[in-house]
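Undergrad: Prediction below, plus the sequence it came from.
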Amino acid sequence: MSEHYNVTEQDQSKRIDKLLSDVIADASRSQIQGWLKDDVVLVGGKAVKSNYKVQAGETITWRVPEPEPMDILPEDIDLDIVYEDQDVIVVNKPSGMVIHPAAGHYSGTLVNALLYHVKDLSGINGVERPGIVHRIDKDTSGLLMVAKNDLAHKSLAEQLSKKTVERKYEAIVHGEIPHEYGTIDAPIGRDPKDRQRMAVVEDGREAVTHFRVLRHFDAFTLVECTLETGRTHQIRVHMRYIDHPLAGDPKYGPRKTLDLEGQALHAKSLGFEHPRTGEWKKFEVEAPQEFTDTLRYLETREG
């Protein structure tokens, strides 16, 4: 499936490999340089080199090469399936589970479990990510929608693109936020100092997070975050940006934090239009035990 990006005034004169490494969150700059070398990436239908400087108004197209087929085996792993019909599955993913196989994680993933429990999944994202429309991080728990056929996949992906999917998260963050509501509108791209991380950068992609305070604790705050966009690590990066990083976050948080197995982030609510019936579907799940135990610890510490 071919994809494209229209170069904006803000992108003017950027190197094409640098621009695409920010636009395509799953691809590294070296990967993109390989695609450019193999003429997978075209500008106005023509091949260009990695150091090509883009011009506003140009259209960049690319077709991600098919991955080397991996022998992804179905695995009998317990899944908390919140909803399922002929088109969609909604899963409550546990913290610690990787979404799809990749280097270092060839088994025990959500995809391995889905292949065991479900006969058919959409093939749009290839053999490594069947049915996967969007993702949540390994150590983030909560709701995820999965497409069982291409009709559902296209509909759900379009809803994500149009920002009509409702996604709400609960997070425990460092510090006491002085106001009850806020909106973080700050573009996100790869951190120029560390390509393994994302950061708020001037030439990043649009990213908007709304939050409201649910409860104050001594040196911590429980917040509800609503995603308007869905950039990689968006909530984690945005909360760090306003100096309230997530508790337990090994990548974006402080070393001195709560004793957690990863960031205190839970995808608690998910709403979307059913791809076949058009009916609005909304689901909510309680945070996992570790999250609620942490809240209880913060309560008792105050007492």
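TA: Nice, thanks for sending it over. This is a predicted model, so every value here is computed, not measured. Numbers count the residues shown, from 1 in each chain.
Undergrad: rest of the way, CA atoms for contacts and neighbours
TA: Fine.
Undergrad: Helices along this protein, start to end?
TA: Per DSSP state H, the chain carries helices over the ranges 16-23, 29-37, 110-117, 150-161, 234-241, 289-302.
Undergrad: Please enumerate the strands of the stretch 101-250 of the chain.
TA: Shown for the stretch 101-250 of the chain, the strands assigned by DSSP state E, counting those that start in this stretch span residues 141-147, 166-174, 181-185, 188-191, 194-200, 208-217, 220-227.
Undergrad: ok, and which of the helices of the chain has the densest surroundings?
TA: helix 234-241 (a mean of 22; mean count of other Cα atoms under 10 Å).
Undergrad: Burial check on Gly278, number of neighbours?
TA: A count of neighbours around Gly278, defined by other Cα atoms under 10 Å, yields 9.
Undergrad: now do the one 4 residues further on
TA: A total of 14 residues lie near Lys282 under the criterion other Cα under 10 Å.
Undergrad: what about the residue nearest to it when sequence neighbours are not counted, distance to Val127?
TA: Closest residue to Lys282 apart from its sequence neighbours, by Cα to Cα, 6 or more residues apart in numbering: Gly271 at 4.1 Å. Separation of Gly271 from Val127 (Cα to Cα, to the nearest Å): 27 Å.
Undergrad: Do I have it right that the residue nearest to Lys282 meets Glu166?
TA: Yes: distance between Gly271 and Glu166: 4.7 Å, which falls inside the contact criterion (Cα atoms under 8 Å).
Undergrad: Against that first model, consider the following:
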Amino acid sequence: MGDRRSLPVPDGLEGERLDAALARLFGFSRTRAAELITSGEVLLDGSVPAKSDRVHAGAWLDVTIPPPPAAPMPVAEPAPGMTIIYEDDDIVVVSKPIGVAAHPTVGWTGPTVLGGLLATGHRVATSGAAERQGIVHRLDANTTGAMVVAKSEHAYSRLKRAFKERTVDKRYHALVQGHMDPLRGTIDAPIDRHPSGDGRFAVVAGGKESVTHYDTVEAFRAASLLDIKLETGRTHQIRVHLSALRHPCVGDFLYGADPTLAARLGVARQWLHAASLAFEHPATGEWMSFTSDYPADLAHALEIVNAES
């Protein structure tokens, strides 16, 4: 059963297309609004409208918003290429390969870190939402590198708090187009979903506080290798911040990367790697640091860009 809303069209939306008006009223994407109209979930003055119909102030809208689909439950299935960096009774640190998501989500049918751990007989904490048990932070499906998963309930609560309080040292390496100016600095710009609703994120006024520190490790002719420390952990944060400065990660086509450069370097995804992760062990309090080597595609691209310089 969906959430039913009934309201008059406000004066400020006079003459707008129906799909655009719904998007503005409810914060949907235009695509989502059009889907609701097409599926008969919207009535305009009691009649079934078209998405291109113009609305008039005072006209009555009845909108039924279906509940969001439930995230799929984790299934024990292999995560090809995932390796264990460290494991004890409380935590397991993995090196996540390309094409593996952290946990099941709506629309993702590929392998997951959680499924891969379950498939190899690892126990994970049962705290948190069922589809992401033990997951205390995430990497994008096509971002590789070090990631920690909680095995005990105690570790889950302590690590969740550590990530929230920003006491975890998360270091990434990114190969970006061009040269940063200045060579080192801090990007402090709020992030939220892109207004287009197409799955991208963007620097948006009023978005969530997002802080990225970067330092140039090496500048090549066409690109720069950066060492990045994340203070906050927003979805796509590094990719969004670098793209906003017109220095997207090489191969990051979602955020404006040059396909010609990516093809020359043999990169089919964003050149972004979670190189190291350090935190207080949730049981012993010992400061522990873990590193993850570059996978083959990123290492190969680095060799080419270095040889060209």
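TA: In hand now; what should we look at? This is a predicted model, so every value here is computed, not measured.
Undergrad: that older thread, columns distance to Val90 of structure 1 on top of the helices of structure 1, output as JSON lines?
TA: As requested, the helices of structure 1 are arranged in JSON lines below (distance: least, Cα to Cα, whole Å):
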{"stretch": "helix 16-23", "distance to Val90 of structure 1": "27"}
{"stretch": "helix 29-37", "distance to Val90 of structure 1": "32"}
{"stretch": "helix 110-117", "distance to Val90 of structure 1": "11"}
{"stretch": "helix 150-161", "distance to Val90 of structure 1": "12"}
{"stretch": "helix 234-241", "distance to Val90 of structure 1": "21"}
{"stretch": "helix 289-302", "distance to Val90 of structure 1": "20"}
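Undergrad: quick one, which of the ones you listed is nearest to Ala102 of structure 1?
TA: Shortest distance between Ala102 of structure 1 and these, using Cα to Cα, is found for helix 110-117: 10.9 Å.
Undergrad: gap between that closest one and the chain center?
TA: Relative to the centre of its chain, helix 110-117 of structure 1 is centred 19 Å away, using Cα atoms, centre = their mean, to the nearest Å.
Undergrad: who does it touch, helix- and strand-wise?
TA: Of the remaining helices and strands, none touches helix 110-117 of structure 1 by 3 or more Cα pairs under 8 Å, 6 or more residues apart in numbering; DSSP states H and E.
Undergrad: Over which residues of structure 2 does that helix lie when aligned?
TA: Mapped onto structure 2 using TM-score structural alignment, helix 110-117 of structure 1 covers residues 113-120.
Undergrad: Alignment lookup: the residue nearest to Lys282 of structure 1 to structure 2.
TA: Aligned partner of Gly271 of structure 1 by TM-score structural alignment: Ala278.
Undergrad: got a list of contacts for stretch 242-257 of structure 2?
TA: In this structure, residues lying in contact with stretch 242-257 of structure 2 by Cα atoms under 8 Å, 6 or more residues apart in numbering are 174-180, 200, 202-203, 239-240, 258-259, 261-262, 267-272.
Undergrad: Just tell me the aligned range of that stretch in structure 1.
TA: Stretch 242-257 of structure 2 covers residues 239-254 of structure 1 once aligned (TM-score structural alignment).
Undergrad: And Trp287 of structure 2, how far from Asp181 of structure 2?
TA: 34 Å.
Undergrad: about what we covered before: who's in contact with the residue nearest to Lys282 of structure 1?
TA: Gly271 of structure 1 sits in contact with Val165, Glu166, Arg167, Trp280, Lys281, Lys282, Phe283, where contact means Cα under 8 Å, 6+ apart.
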